[in-house]
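S.K.: Can you look at this prediction? I've put the sequence above it.
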Amino acid sequence: MAQRSAISDDLQQAAEHGRVCALAAQGQRDLQRCLTAHPDLFAEGPFDGALTSTIALVTAFSAPWCAAAELRLTNRAVLWVFALDWQVDRLATSAAELDRLVQGQLRVADGEPPSADEPLQRFLAALHDDLAAAPAFDRLGGAWRAAARRSLLAMRQEWQWKTAMGDDLRARPSLAEYLDNADNLASTLVNVLQWIRTGAAETEAALDRLVIVSDAVQRALRLVNDLSTYERDLRWGDLNAIMLVDDRSVVEQELKRLVAEATDLLEELRVDCPREAAYLTRQLGYTTGFYRSTDFWGVS
């Protein structure tokens, strides 16, 4: 009987994993359609099937209780973040060019129409229009605009730090300053979009608190990412927390502190917002496990 029970448990667990993977597969197919529909934005190479798969997987495993339609906009928002990050880090060659990019995205995030010759603006405008159709957007649209502004300005700040450090290592930020700029990761921005799109009344009432907890998780994820991608960042000339300290162990200890801080906040949040706490907890856990073996970007 005990053996039969164990087999039954394994079957149920495998079936649940299969269901979540199917949810991710539906998300990936939608993202692949986005790549096909915007060839001028999603260049072959960095934006491949593996990238769309990893995006869809992290979203599905973070919110496995959602239907595919409820995650479609969130997946597309993550894809937009990757496209934006690529343009900021890899394509922008001057401060003036970067400012034009950031200001254009800010205008579209505020609801202004995109420029016809700017594919990234057009993609964001479609996201904005879909989000604006959500019933809660009239009340929570300000939170979306604030999160978008924070992320865009944080990406610009990191570019400025990186560029200045190329000429003078004394221009590097402190680790604390770097973590204060963790909005460049844009996970809170995506989370706000997800909560506006799918949140219940209690989620709406707690949105300010959810953003605070999401920011704590975001800071931890910033270091999870950096500890795993240091070699790639060296090759690409990107900024990484390990470059800002004398010893990698400083970053490792700071990550432990940030995870403990986020865990405490998540425990408190679970009392009033159990699903949102589970979403953030699963996001942190999944990403930590993912980065132990690979990276979102597949480009060497």
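M.R.: Okay, I see it.
S.K.: going forward, measure contacts between C-alpha atoms and count neighbours the same way
M.R.: Noted.
S.K.: Other residues contacting the helix or strand that contains residue 99?
M.R.: Per DSSP states H and E: residue 99 is located in helix 95-109. With contact meaning C-alpha atoms under 8 Å, 6 or more residues apart in numbering, helix 95-109 is reached by 88, 92, 113-114, 120-121, 124-125, 128, 145, 148-149, 152-153, 156, 160.
S.K.: which parts of that helix are buried?
M.R.: 98, 101, 102, 104, 105, 106, 107, 108, 109 (16 or more other C-alpha atoms under 10 Å).
S.K.: next SSE after that helix?
M.R.: helix 119-132.
S.K.: ok and that following helix relative to helix 95-109, angle-wise?
M.R.: In terms of direction (axes from the mean of the first three to the mean of the last three C-alpha atoms, to 10 degrees), helix 119-132 departs from helix 95-109 by 20 degrees.
S.K.: helices or strands next to the helix or strand just after helix 119-132 in the packing?
M.R.: Counting by DSSP H and E, the next helix or strand C-terminal to helix 119-132 is helix 137-165. Judged by 3 or more C-alpha pairs under 8 Å, 6 or more residues apart in numbering; DSSP states H and E, helix 137-165 is in contact with helix 95-109, helix 119-132, helix 187-198.
S.K.: Export those as JSON lines, with columns for distance to residue 278.
M.R.: As requested, these are exported to JSON lines (distance: least, C-alpha to C-alpha, whole Å):
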{"stretch": "helix 95-109", "distance to residue 278": "28"}
{"stretch": "helix 119-132", "distance to residue 278": "23"}
{"stretch": "helix 187-198", "distance to residue 278": "13"}
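S.K.: Of the ones you listed, give the one that comes closest to residue 282.
M.R.: helix 187-198 (12.6 Å; C-alpha to C-alpha).
S.K.: want to compare, so here's the second one:
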Amino acid sequence: MTRPLGDLALPSAAQCVPVTVLALKVLADLRSWAAEHPQVLGATPIEALAISTAAISPWRGANELRPAARMYVWAYALDDHVEQNVRSLDELDDLFGRCEAVVRGGARDDSHPLLASLSGWQSDLERAPHYPKLAGLWGDRFAEALRGERYDWTAGLARDRGEGPSDPQEYLTYAASSNAWITHFPRWATSDRDDLLESLPLLDSALEAIEVAVRLSNDLATFERERAEPGQNNILMYDTSPAWVQDELDRYARTAREQLDPPATAGFAPAVELLRLLDWSVTFYSGADFRGWGSDRDPTGESGAPVTTRS
């Protein structure tokens, strides 16, 4: 039962237990995986990502959520590496080309910890029930996310030189850099529902709209930090206002809800999961971002370590 506290209707303590236990199980796995690749995964916000994974899909088991949770961590690690360590476009394109080769071809690449961790993850994902029929879509959307990351990197570099882009519609065409699609996809590959594939066009369209909403909600949450950091690319750097961004966010969120409400009302779990992804992400970013909550904190000081990441 819910317990009112002022204007809040809070779930009972007992109702919180299943999600809490699930989050702890997911966290235990992420800690083990991060220990295997500490150079790139060790400073990611695994605690916040474990909680996020569990809150979006509370009816799933921890083993079933492992691929999604690990992709959350890997995507954050990729963001960090690109923003903190990549020094040239050639270096970036080489890394991204190798990532795509792992995803599309399945060949293992141990030339960098990011590639080694992705290789193991990809090998595990290929055993998922629906993966064979979704492999082409996965490869295409993964490449789209990397193009978004590339755009952000080149735009941030140009902005540091006073030459950054100014068209917000151009920015939105690269919203896949939010990584919402690639981090949610493992839930489809591991689903046990045979009717998921029949509804894939609707789910894919809704997730693309959610991807933009997540990108914009993240931008609103992180702008004050990012405006003082080099190499950043945020919608509020495109001659826009917070009100305009919020209106666009609401429009994309409304589009996704209109698509998903009918199947969700009918009890179609993949649609419910997408609505929970949207609600969780937008609500979370309205009060915080994922940084500085645990493993990525600076153990020598009061605040989070000085990172330059968009997520």
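M.R.: Nice, I can see it. Just so we're clear, the structure is a prediction, and the values are computed from it rather than from any experiment.
S.K.: With both chains overlaid, what TM-score comes out?
M.R.: Put the two chains on top of each other and the TM-score (TM-score structural alignment, normalised by the length of the first structure) is 0.89; 288 aligned residues with a C-alpha RMSD of 2.1 Å.
S.K.: Going through the contacts of helix 95-109 of the first structure, which ones are buried?
M.R.: 88, 92, 114, 120-121, 124-125, 128, 145, 148-149, 152-153, 156, 160.
S.K.: Quick one: map residue 161 of the second structure onto the first structure.
M.R.: Using TM-score structural alignment as the criterion, residue 161 of the second structure maps onto residue 167 of the first structure.
S.K.: and its match, how many residues sit next to it?
M.R.: As a burial measure, residue 167 of the first structure scores 9 neighbours (other C-alpha atoms under 10 Å).
S.K.: Could you do the one 10 residues further on as well?
M.R.: A count of nearby residues for residue 177 of the first structure, using other C-alpha under 10 Å, gives 10.
S.K.: contacting residues around the strand or helix carrying it?
M.R.: Assigned by DSSP H and E, residue 177 of the first structure belongs to helix 175-180. Helix 175-180 of the first structure is contacted by residues 219, 222, 241, 244, 245 when judged by C-alpha under 8 Å, 6+ apart.
S.K.: surely the second one meets residue 186?
M.R.: No. Under the criterion of C-alpha atoms under 8 Å, residue 222 of the first structure makes no contact with residue 186, lying 9.9 Å away.
S.K.: any idea how far residue 225 of the first structure is from the spatially most central residue of the first structure?
M.R.: Taking C-alpha atoms, centre = their mean, the centroid of the first structure lies closest to residue 187, which sits 3.3 Å from it. Using C-alpha to C-alpha, to the nearest Å, we find residue 187 of the first structure at a distance of 12 Å from residue 225 of the first structure.
S.K.: likewise residue 238 of the first structure?
M.R.: Residue 238 of the first structure sits at a distance of 12 Å from residue 225 of the first structure (criterion: C-alpha to C-alpha).
S.K.: Kindly report the same for residue 208 of the first structure.
M.R.: From residue 208 of the first structure to residue 225 of the first structure the distance is 25 Å (C-alpha to C-alpha).
S.K.: Next: residue 178 of the first structure.
M.R.: 13 Å.
S.K.: same question, residue 235 of the first structure
M.R.: For residue 235 of the first structure, the distance to residue 225 of the first structure - C-alpha to C-alpha - is 15 Å.
S.K.: Which of those two has more residues huddled nearby?
M.R.: residue 225 (20 against 9).
S.K.: and the helix or strand that contains that one, which stretch of the second structure?
M.R.: Using DSSP H and E, residue 225 of the first structure sits in helix 207-236. On the second structure, the counterpart of helix 207-236 of the first structure by TM-score structural alignment is residues 200-229.
S.K.: Show me what counts as buried in that stretch.
M.R.: Neighbour-count burial for stretch 200-229 of the second structure [16+ other C-alpha under 10 Å]: 203, 206-223, 226, 229.
S.K.: In the first structure, what residue corresponds to residue 177 of the second structure?
M.R.: In the first structure, residue 177 of the second structure lands on residue 184 (TM-score structural alignment).
S.K.: what about its match, distance to residue 221 of the first structure?
M.R.: 11 Å.
S.K.: cool, and residue 4 of the first structure?
M.R.: 40 Å.
S.K.: One more: residue 187 of the first structure?
M.R.: Per C-alpha to C-alpha, residue 187 of the first structure is found 9 Å from residue 221 of the first structure.
S.K.: again with residue 276 of the first structure
M.R.: Residue 276 of the first structure sits 17 Å away from residue 221 of the first structure, going by C-alpha to C-alpha.
S.K.: next one: residue 38 of the first structure
M.R.: Distance, residue 38 of the first structure to residue 221 of the first structure, using C-alpha to C-alpha: 29 Å.
S.K.: Same check on residue 240 of the first structure?
M.R.: 13 Å.
S.K.: With adjacent residues omitted, what lies nearest to residue 39 of the second structure?
M.R.: Closest residue to residue 39 of the second structure apart from its sequence neighbours, by C-alpha to C-alpha, 6 or more residues apart in numbering: residue 113 at 6.9 Å.
S.K.: next one: residue 11 of the second structure
M.R.: Residue 11 of the second structure sits nearest to residue 2 (C-alpha to C-alpha, 6+ apart), 4.3 Å away.
S.K.: how deep is the aligned partner of residue 55 of the second structure in the first structure tucked in, by neighbour count?
M.R.: When the first structure is aligned by TM-score structural alignment, residue 55 of the second structure is paired with residue 61. By the measure other C-alpha under 10 Å, the count of residues near residue 61 of the first structure is 21.
S.K.: what about residue 61 of the first structure, which helix or strand?
M.R.: helix 49-62.
S.K.: Run through the helices of the stretch 201-311 of the second structure in chain order.
M.R.: Ranges of helices in the stretch 201-311 of the second structure, per DSSP state H, counting those that start in this stretch, are 242-265, 269-285.
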